[in-house]
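A.B. asks: Fold the stuff below for me.
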Amino acid sequence: MEEFILTHTMKAALITHYKQAFPSIEQVVIPKIGATDVLVKVVAASINPIDLKTKDGGLKMLLKYNMPLVLGSDFAGIITQVGEKVTAFNVGDPVYGRVQKNRIGTFAEYIAVDHNDIARKPRNLSFEEAAAIPLVGLTSYQALHDIMKIKPGQKVLIQAGSGGIGTIAIQIAKMLGAYVTTTTSAKNFALVKSLGADQVIDYKTEKFQDKLSDYDYVFDTQGGKILEDAFKIIKPGGKVVSISGLPNARFAKEYQLPLWKKLIFALITSRLSALEKAAKAEYIFLFMKPSGAELEILRTAIEANKIKPVIDRVLPFAAIEEAFRYSKSGRAKGKIILKINEIAE
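C.D. replies: Model prediction:
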């Protein structure tokens, strides 16, 4: 069964070259679906740091894209077509998801996505709220649950607690029973404490490495010197998981990258490797993987009111330049959402 679409084209926000100032909204062909895909009418999509990095060519070492390239990584919307091998979803189902990295393009009126990468939208969230979850939710869950395997009472530092990742990571860490410390500015203390943070450090006036010690885990979202300082507070046998640091040799091996890339990553992460060895800890670069199954886990937690999205603002699709500009400023509390299609909920 499928919805009849009157036109073969749609609006989409794309770039024609890396380092383009902002994506432009153009008319493109609606994507065709494969046997295991669904076509989703995108109601809302969220802006993520990876979108800015992709636009500027920051992921060229890891991912190769052809131009023009429609940007956007996660979404919430309504299924309008299903592939012949799809049995778990039907036309009309409200869903949310994070597309595979080689199939990005959620800043568009329609997106074709494998049914294994989506889940039903949480019943207690609007489409805009649901769109705030997939990328940051999966990233946080995979860092805290899959990699760290947090046990109740263990201590974790989550950097930048008021950001898109931080606001969800704090909640997931508390759901897993952790003692959570986070960094943010004083004006955001009330927000992160409301999400469950046990200890808050004002990064503008305090150095976390001077106040903390013997931590089981650090979830780094900053990279650079902040990542390096994480090894000063980690206990032997602990883990530092980063989404903003550099891929290391372990990452290159896991993703079966060619030898020359393995050598490059080993060279550029030699300092991190030395810090890792000195601290007797483990450094892991996380490149999040889409997972409909884990989105189902998050949906259950959301419907049980254990996790809630934090949204800074919702902007119309036509204001994508403003959305990108604001995202780049780093001032957002929670997520920035683009409203793509108007529907009656």
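
A.B. asks: Going by C-alpha atoms from here, please, whenever you check contacts or count neighbours.
C.D. replies: Fine.

A.B. asks: for the stretch 101-250 of the chain, what spans make up the strands?
C.D. replies: Listed in chain order, the strands of the stretch 101-250 of the chain (DSSP state E, counting those that start in this stretch) span 110-114, 118-120, 155-158, 179-184, 199-202, 215-220, 234-242.

A.B. asks: quick one: which of those strands is nearest Glu303?
C.D. replies: Across those, Glu303 has its closest neighbour in strand 118-120 (11.5 Å, C-alpha to C-alpha).

A.B. asks: can you give me the offset of that closest one from its chain's centre?
C.D. replies: 16 Å (C-alpha atoms, centre = their mean, to the nearest Å).

A.B. asks: With stretch 109-116 instead?
C.D. replies: Distance of stretch 109-116 from its chain centroid, counting by C-alpha atoms, centre = their mean, is 17 Å.

A.B. asks: What lies in contact with that stretch?
C.D. replies: Stretch 109-116 is contacted by residues 10-12, 30-33, 36-43, 86, 88-89, 99-100, 103, 105, 291-293, 340-341 when judged by C-alpha atoms under 8 Å, 6 or more residues apart in numbering.

A.B. asks: Also this sequence, please, to line up against the first:
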Amino acid sequence: MKAIVTEKYGNSDVIQIKEVNQPVLADDHVLVRVKAASINYGNLALLTGKPFLARFVFGLTKPKFAIPGGDMSGVVEAVGSNVAKFQEGDEVFADLSGAGWGSFAEYVSVPESVLVRKPVNLSFEEAAAVPMAAVTALQALRDKARVQPDQKVLVYGASGGVGTFAVQITKALGAKVTAVCSTRNVEIVRSIGADTVIDYKVEDFTKKSDQYDVILGTNGNQPISVYKSKLRPGGMFICVGGSGSQLFQSMVRGVTNSKQIKTFLHRPKTEDLVYVRELIEAGKVKPVIDRSYTLAEVPEAFTYFAEGHAQGKVVIQIQ
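C.D. replies: Have a look, this model is predicted:
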């Protein structure tokens, strides 16, 4: 089968397209013919080995997982003898970041437990855009921040992969959402349900009088003190992405004057992906896709993604 292989850390120039052996099907595994995958920041860390702390997970001197790719959608090709929930022909999607990665390939063999049936109202490309970004947003908002109906939530970096899902999931949780993005993304963010959209190239959200119960920072380099000043007493800022200094400040600040400063790392969780699928099938959440690339164009896809300006998700067509 064809697969993307990275044998050393670097930029898109270390990406190779190779013929490799098709994975062996274990008794409790499912062989999936991959139709589409997508890129997340975890993929970028696995490619570059940066930040350096990521190497303690991905391998100190070279990538521990030679075939990258976490998000995946596809069709069940075969099932192991102990598999009960799936059969040949089932359409599935999954987050493979906790199961060896590997979705940038024509086939994957994965534990039955990580697979979820694909939303019936999404294409394979759309489904592949969902798992890691949507579950990150869900876990940060519902579980970490415990967002409640009618609370005020600000999403900084609302047009990216996590941000577009965060806007929609905030609305699904019954809260009011203010989205911060650049001029070119205002209409996209408004179309997915933001109550208020602030174009940071035109106006500074810090100059407004509004304060928020929750601020979700998905990118940017604002000092943590700025976000803290816009929180209500008892409010929470959650950092799920941004500059290195922002991440460091979030880790060391903790609780200050009843305002909580938190970092957050996504954890692959099948039941959370099921919850997201239900939101999608109910019409409350939909993926936003910026660009789609073929398997042969993965180096170009990574180069574009690393620039940090994607509107929603960057998707890879595998088959």
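
A.B. asks: could you redo the strands of the stretch 101-250 of structure 1 as TSV and give each row distance to Leu71 of structure 1?
C.D. replies: Converted to TSV, the strands of the stretch 101-250 of structure 1 look like this (distance: least, C-alpha to C-alpha, whole Å):
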stretch	distance to Leu71 of structure 1
strand 110-114	11
strand 118-120	18
strand 155-158	28
strand 179-184	29
strand 199-202	34
strand 215-220	25
strand 234-242	23
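
A.B. asks: which stretch among those comes nearest Val314 of structure 1?
C.D. replies: strand 110-114 (18.9 Å).

A.B. asks: okay, and the closest one goes to which residues in structure 2?
C.D. replies: Aligned by TM-score structural alignment, strand 110-114 of structure 1 falls on residues 107-111 of structure 2.

A.B. asks: mean per-residue distance, the matching stretch to structure 1?
C.D. replies: Average distance, stretch 107-111 of structure 2 versus aligned residues of structure 1 after superposition (mean C-alpha distance after the TM-score superposition for structure 1): 1.8 Å.

A.B. asks: I'd say Gln100 of structure 1 and Ser291 touch.
C.D. replies: No - between Gln100 of structure 1 and Ser291 there is no contact under C-alpha atoms under 8 Å: 9.2 Å.

A.B. asks: Tell me where the longest strand sits in structure 1.
C.D. replies: Taking DSSP state E as the criterion, structure 1 has its longest strand at strand 37-47.

A.B. asks: Neighbour count: Gln100 and Ser291 of structure 1, which is higher?
C.D. replies: Ser291 (20 against 17; other C-alpha atoms under 10 Å).

A.B. asks: Trace that one over to structure 2, please.
C.D. replies: When structure 2 is aligned by TM-score structural alignment, the residue opposite Ser291 of structure 1 is Lys269.

A.B. asks: do Trp260 of structure 1 as well
C.D. replies: Aligned partner of Trp260 of structure 1 by TM-score structural alignment: none.

A.B. asks: and Trp260 of structure 1, how many neighbours?
C.D. replies: Number of residues near Trp260 of structure 1 (other C-alpha under 10 Å) recorded here: 9.

A.B. asks: now swap in Thr205 of structure 1 and tell me
C.D. replies: Residues near Thr205 of structure 1, counting by other C-alpha under 10 Å: 9.

A.B. asks: Quick one: residues contacting the counterpart of it in structure 2.
C.D. replies: Aligned counterpart of Thr205 of structure 1 in structure 2: Val202 (TM-score structural alignment). The contact partners of Val202 of structure 2, by C-alpha under 8 Å, 6+ apart, come to Thr183.

A.B. asks: so how far is Val186 of structure 2 from Val202 of structure 2?
C.D. replies: Distance from Val202 of structure 2 to Val186 of structure 2, counting by C-alpha to C-alpha, to the nearest Å: 11 Å.

A.B. asks: cool, and Met132 of structure 2?
C.D. replies: 24 Å.

A.B. asks: What residues in structure 1 pair up with stretch 36-45 of structure 2?
C.D. replies: Under the alignment (TM-score structural alignment), stretch 36-45 of structure 2 falls on residues 44-53 in structure 1.

A.B. asks: let me redo that: stretch 166-180 of structure 2
C.D. replies: In the comparison with structure 1, stretch 166-180 of structure 2 aligns to the range 169-183 (TM-score structural alignment).
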